[in-house]
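1. Here is a sequence together with a model predicted from it:
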Amino acid sequence: MKFFIAAATLLLSVTVARADEPSASLSDWGSVGLLQTPTARMAPDGTMSGGLTGLGDLHRHVAIAVQALPWLEVTARNSVYPGYFGLTEPGLDVKLRLRAEDGDGPALVVGGRDVTGSGLDLPGKGRFAGEYVALSRRWWDFDLSLGLGWGTLGEAGHFRNPLRFLGGRFRRDRDPSWWPSVRGPRAWFTGERVALFGGVEWHTPIPDLSLKIETTGDTLRGQRQDQPGFTAGSRYNVGLAYRPFSWVDLGAGFEQGRRAMLRLSLRFDPAEQADRDGRSPPPVGPRPSPETALPADEIVTVARAHGLPARAARIDDGTATLWLDPAGRSTLPLAREVGHAARLLADLAPPDAERLRIVTGAAGLDGAALTLLRRDLERATRHRGSVDELWRTAGVAPTDGPPPSWRPRLDFGARVAAEFDLAELGTPLAVRTHTDLLLSGEPAPGWVLGGGLRINTGDQLALLDTNALPVAEPVRSDLPRYTLHPVSVEHLHASWLARPADGLTTRVTVGYPEEMFAGVGAEALYQPLTARWAAGLDLNRVWKRRPSALFAVLPDSDRLTGHASLYWESPGAATTSALRLGRYLGGDWGGTIEVTRRFAGGVALSAQATWTEGPDGGQSRFGGRMDWGMALSVPLNASGWLPVGGTAETAVRTLGRDAGQRLRHPLPLYDTRVPGGFGRLAGTWSTLLD
């Protein structure tokens, strides 16, 4: 107790001496922390890590953690332990930062392990569930942390629960052997007693090597109930963390006075490891004479040679216009791509073209038409002006009308994907890998034809829990049947897109939008030009595709699904949040929250969570009525075997669930239209002259 009093005194002191902040290391649980205990530290924004921890003969943790927002860490984890009928313990762990460390006080977080409590409700399940509040503060190379734990983290019982005055469940003992198990939202911060935990991490003079010492509040009560004669051992742990490379995080320790710990984690930090598009901006020389200026068709050819997705150009009435379509697919920020296009026009267009107009868009839909004064751009490129001055004299309109000529477009791409499911009870990890070869064509204005060939390269879907109890009307619980063939048609569709009014975009699609469903659907999206919000509505009539046939559908499998969606973009256009309410593929009603982050180099990080009432004829016994997932998408450079436009995607999500399943459409309007819109242009404006 003297240690905790001294630690609290240091943490709450007003002044503190700090060295440059070293990188945060991972705990045994796969999230940022010491060994068994959490801290108030966070990983760099957008970081995704995954790995395996072994603690003697006691625990095995498989975890994937994502720093979804600067203040939000989410960890998907599945744990194996002896003595419980071979079942694993999946959990979703969350940490929220309430305060960042500064000269006035320590960093403060609140969080929990196994916060959802989803899955079968059996005695003993939820043995790792617990909540906490933690503080962290750094002196030179020493990082001190102190926390108060509930549930598993509070089993040492140093104090009565400070929330006892709320009565009822806040006074009851949280015994993991009870029925029903005490976990999930109804159990947050409950229990008769709480405990202190804490420790220190010393960042040694050896780069990226740190020493950790901690004391926990966990007495391994669940393990002692499962295994008579089990001895928990000491609550003091010591260990090392080492990062020999920026993408590897290793850990080793001696815990509970009797067990060795080893951990291997792989990390991806967009700021460190994302590929950057290093192409130089086109030069802007003196204006060409009328005789040497290039005509519109040749300007398009030169723009494409510079890697710009130019579709058409026009020169008339003192204005030079260049259409970029589809904008937003390259790894360049949109404003930088627009800036390169404007430079080309300034260097190649006739001398009397005083206005330079760049029209952005995708799939034949205009996003925004930006007009720059040529003389202002020329001054800025000669360091006599700034992007702020260009913004004040620029003009932005919803559209500039259709291009003067339509050229059919054909795009090839590839997607290499690995999906991990850490929510199963019968296996710690289920994996699916596949490669999609993608083809998209625009034969006429407004029309998009798309197809995808899926090469199934391996999976463990036979281990999914939903295989144990098949249902009469599956939504996705019969997923293993769709991966039996090495090659299948992932999607095949024809879509017609239109813009009936300013800010309003519509789409009608027929065909096979994804590997499990076929049908017809319509979508509408409304977003005023300068608005950071958008509203959408989609409605689809679909049939279940027959797994063993190329194009056939199952009779009497039709279902109606659709959602109303509300989108919101952050001021910098780097983060998009979406709220969806509607009817899912299983006939269940509910809502979905989605967050998508975009980083330099084209890296995207997304997370979603869905709650529904559960499908009547589907599988909701396993996994409950919640569906969730996190995904990281990284652009791949062109190579001898991979075409331009390739991406590598890593996702952790629930596989083979029937509750909360949306149709996975290859051409959603928001994702198609907004990357070339005003919000993305304004949000990246500082890169215009890069």
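-> That came through fine. All values reported here derive from a predicted model rather than from experimental measurement.

2. From now on I want contacts and neighbour counts done on CA atoms only, so please keep to that.
-> Will do.

3. List the contacts of the residue nearest the centre of the chain.
-> In the chain, the C-alpha closest to the average C-alpha coordinate belongs to Ser606, at a distance of 2.0 Å (C-alpha atoms, centre = their mean). By C-alpha atoms under 8 Å, 6 or more residues apart in numbering, the residues touching Ser606 are Ala68, Glu594, Val595, Thr596, Arg597, Met630, Ala631, Leu632.

4. what about it, which SS state?
-> Secondary structure for Ser606, judged by DSSP: H, G, I helix; E, B strand; the rest coil, is strand.

5. Please apply the same query to Thr331.
-> Each residue gets one of three states, and Thr331 gets coil by three-state DSSP.

6. and which of the contacts of Ser606 is nearest to His485?
-> Checking the contacts of Ser606 against His485 with C-alpha to C-alpha, the nearest one is Ala631 at 25.0 Å.

7. this is the comparison structure:
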Amino acid sequence: MSQCAPFVALILSGTVDKSAAEDLVGISNYGVPGHVDMPSGFALPDGTVAVSANAVDIDIQRGAVAFQVTPRLTGLFRYSYLGRYIPPDGSLYDRSFDVRYLIAREDRDGWIPAVSVGLQDFGGTGIFGAEYIAASKHFGEDVTATLGIGWGRFGTHNGFDNPLGIINESFEHRPGFTGIEDTGRVAFDRFFRGDAAIFFGADWRPIEPLRLSFEYSSDAMTQERPMGLRYAMPFNIGAQYRFRRGGTLGVSLLSGSTLGVNYGFTLDPFDPPSHSGREPGPPAIGPGTAEPASAWQPVPGADRRAALGSAFAEQGLVLEGIRVEGDTAVIDMGNGRWGAAAQAHGRAAAILSARLPRRISIFRLRSHVAGMPVTEVTLTRADLEDLEHALDGSWQSYARAGISDAVVSSGTGQWDPAAGLWIYPYVSPFFFDPDNPLRADAGIAVGGDWSPARGFHLTGEVRAKVVGNLDEADRPSNSTLPHVRSDAWLYARESSFFLPHLTADYYWRPGEALYAHASAGLLERMFGGVSGEVLWAPPGQRVAVGMDLSYVRQRDYDGGFGFQDYDTVTGFVSTYYDFGDGFRGQMDVGRYLAKDWGSTFAVTRHFNNGFEFGAFFTLTDVSFDDFGEGSFDKGIGLSVPLSWMTGKPSRNRMNFQFRPILRDGGAQLALRDRLYYMTRPERQEELAARWGRFWR
């Protein structure tokens, strides 16, 4: 199923939520909780990501990623291949979004079923467009049943007059799909309109890993019949086997005539495949040395500092400076390993307790990001010794710690020039090309960073393509806007050896709760210039506000130092808000690369282990017609910490973005280091949320 290849990386990296099997919540061929094709009223466990891929005959293939946004709200992105859909033999690659809401939770001991209302393909071409209300109930531990009513596709077999017509006669008629210009628009005028039909389904688990499904489908498959699909009857049957270590494999017989196969798995953020704790334990709290404190004042000698720096390095930390004032040690430090900053502070405190003189009893730990001081945590030797083995040591250590904005108090003033070099294999995927749903280049990347002074960095990277097919794309852009993104394929075609970025950056703190960054050079693959950003993020507050402004010129296609004629000024005012319970929002208002004005809205759900899932959309003064196919920019993203996958400490992440189509409207500059996301892990609000790892 090469057309579903964009999902292979997720499939290979996944784990399975066993609770979904225990509760007999199956996933339908459309990727939502359901039976075979028909949806059920159940919801997935909170936070779960469900990935599925299926093939029906040879000409119908789908892949889907569903996310249980809240205990009641489910969102889904689906990518489908329909062979011979466009006469005489043209194929269609279709992108669509679903949303569904759990109206009522099931009462397992009573008679109340789980009831969900859903919109299928509400923002795509409408080929799979449908709405439904489904009610599902468990009968014992091994049987579930669903009764539902559907509209759109789910109202095409044995349909009857829409019962909602008694509310308003407009519900009796469903407008048709008028053409490609409608793609991407939310079809409000078609929701729950037209004929309705009844569907039902049932699942039975005869043995633990096997699920058998039977359903009466209200989908007459009118879109697929011209492709050669044989429709014999409205009944579907299926069998699905769940493997011991994860994943499900199933087969189905659709309409009494057509064979289908499917594979799926779920990711449960609360149940990682490799649990944490595989790293070495932290150093023990020590009594300190017998040296006089004066031997370390005000700045320890090179030998002492080198020995302390080595101890920090063993724990994945960077000792950037130390100053001793009486009984207090001020430490400037960087965190190169730990996803939870509290864990870095805990290990640093343990090192200091053992290696500094006993009379140095107060430790002021100042965390730094790119040379900027972010947060200062003040701990006492007495508290560390008292709480190391306390049952509620995490809570008490947080309550006793002094946490403040690091810019308020002075640091060590020390800095040793630092340099780093990295070599790694890279993969640059490009999803959903209408001619080929998966294009990608792979090769070797060599990069480096040199910091001659605190906050100043020279950073660059060079890439050499080894294999790939991005250069095979040859679809000319038909955009009426400046081609700020729609010509991206030309960059891959012109050069296999290129500079993705080469910049001079300066990071600093202009004042309390303020962060700043200035950058100049080759900012990203397609644009170079100068850029500046300021962030106001008061410690411990839900809201933060940033402003960025850039003057950029479009780079030559060969990926070198040359530029084209197109230039522009782009910038935004960005508001970030923490809604609580892991939900964060961002709104950018400003001018985009194609000189359009508008706003981008994004919501992300963040879990304490670093797992993230989010969605975004952009609306600008570019009309839907001028934007072209897709109507407006939108997408979903998944970010998985490497530590979640391996159980080993790491700050690296795997990022996946599913954007239906890349156009010029609503295009932003791809700046690598946004201040809010750089500094948040070290700021007080995140430090407090993950303080439970202080003693880890």
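-> Right, received. Where do you want to start? Everything quoted here is computed from the prediction, not taken from an experiment.

8. Quantify their similarity with the TM-score.
-> The TM-score (TM-score structural alignment, normalised by the length of structure 1) is 0.85; 654 aligned residues with a C-alpha RMSD of 3.5 Å.

9. if we can go back for a sec, neighbour-wise, which one of the contacts of Ser606 of structure 1 leads?
-> Counting by other C-alpha atoms under 10 Å, Met630 has the largest number of neighbours within the contacts of Ser606 of structure 1, with 27 neighbours.

10. wait, what's in contact with the aligned residue in structure 2 for that one?
-> With the correspondence set by TM-score structural alignment, Met630 of structure 1 lines up against Gly637 in structure 2. The contact partners of Gly637 of structure 2, taken as C-alpha under 8 Å, 6+ apart, are Phe613, Gly614, Ala615, Asn655, Phe656, Gln657, Phe658.

11. What subset of the residues you listed is buried?
-> Those of the contacts of Gly637 of structure 2 that meet the buried threshold are Phe613, Gly614, Ala615, Phe656, Phe658, by 16 or more other C-alpha atoms under 10 Å.

12. export those to a markdown table and tack on distance to Gln396 of structure 2?
-> Listed next are the buried ones among the contacts of Gly637 of structure 2 as a markdown table, based on distance: C-alpha to C-alpha, whole Å:
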| residue | distance to Gln396 of structure 2 |
| --- | --- |
| Phe613 | 32 |
| Gly614 | 34 |
| Ala615 | 37 |
| Phe656 | 38 |
| Phe658 | 43 |
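
13. Please enumerate the strands of the stretch 551-696 of structure 2.
-> Using DSSP state E, counting those that start in this stretch, the strands found in the stretch 551-696 of structure 2 span residues 563-580, 583-591, 597-606, 612-620, 634-641, 653-658.

14. Select, out of those, the one closest to Asp435 of structure 2.
-> If you check each of the strands of the stretch 551-696 of structure 2 against Asp435 of structure 2 by C-alpha to C-alpha, strand 653-658 wins as the nearest, at 17.0 Å.

15. so how much does the closest one differ from structure 1 once superposed?
-> Its aligned residues in structure 1 lie a mean 3.6 Å from strand 653-658 of structure 2 after superposition (mean C-alpha distance after the TM-score superposition for structure 1).

16. Onto which residues of structure 1 does the longest helix seen in structure 2 map?
-> The single longest helix within structure 2, with elements called by DSSP state H, is helix 341-355. Mapping helix 341-355 of structure 2 onto structure 1 (TM-score structural alignment) gives residues 334-348.

17. coming back round to it: contacts only, for the nearest residue to the residue nearest to the centre of structure 1 once chain neighbours are set aside.
-> The spatially closest residue to Ser606 of structure 1, leaving aside those adjacent along the chain, is Thr596, at 4.2 Å (C-alpha to C-alpha, 6 or more residues apart in numbering). By C-alpha under 8 Å, 6+ apart, Thr596 of structure 1 lies in contact with Thr575, Thr576, Ser577, Ala604, Leu605, Ser606, Ala607.

18. which ones are touching the closest residue in space to the first one that isn't next to it in sequence?
-> Distances taken as C-alpha to C-alpha, 6+ apart put Arg597 closest to Thr575 of structure 1, at 4.6 Å, once the chain neighbours are dropped. When contacts are counted by C-alpha under 8 Å, 6+ apart, Arg597 of structure 1 touches Gly46, Ala68, Ala574, Thr575, Thr576, Ala604, Leu605, Ser606.

19. Okay, helices next: where are they in structure 2?
-> Taking DSSP H as the criterion, structure 2 carries its helices at 8-13, 18-22, 302-314, 341-355, 381-387, 393-400, 488-494, 624-627, 642-646, 675-679, 684-689.

20. mind checking how far the last one is from the chain centre?
-> Here the centre of helix 684-689 of structure 2 is set off from its chain's centre by 20 Å, with C-alpha atoms, centre = their mean, to the nearest Å.

21. what residue of structure 2 takes the place of Gly591 of structure 1?
-> Taking TM-score structural alignment for the superposition, Gly591 of structure 1 sits opposite Ser599 in structure 2.

22. So what's the residue count around that match?
-> Ser599 of structure 2 has 21 neighbours, counted by other C-alpha under 10 Å.

23. Over to Asp104 of structure 1?
-> With neighbours defined by other C-alpha under 10 Å, the count for Asp104 of structure 1 comes to 11.

24. And Ser405 of structure 1, by the same measure?
-> Neighbours of Ser405 of structure 1 using other C-alpha under 10 Å come to 10.

25. Quick check, it in contact with Val300.
-> No - applying C-alpha atoms under 8 Å, one finds Ser405 of structure 1 not in contact with Val300, separated by 11.9 Å.

26. Identify the contacts common to the two.
-> Counting by C-alpha under 8 Å, 6+ apart, the shared contacts of Ser405 of structure 1 and Val300 are Ala312.
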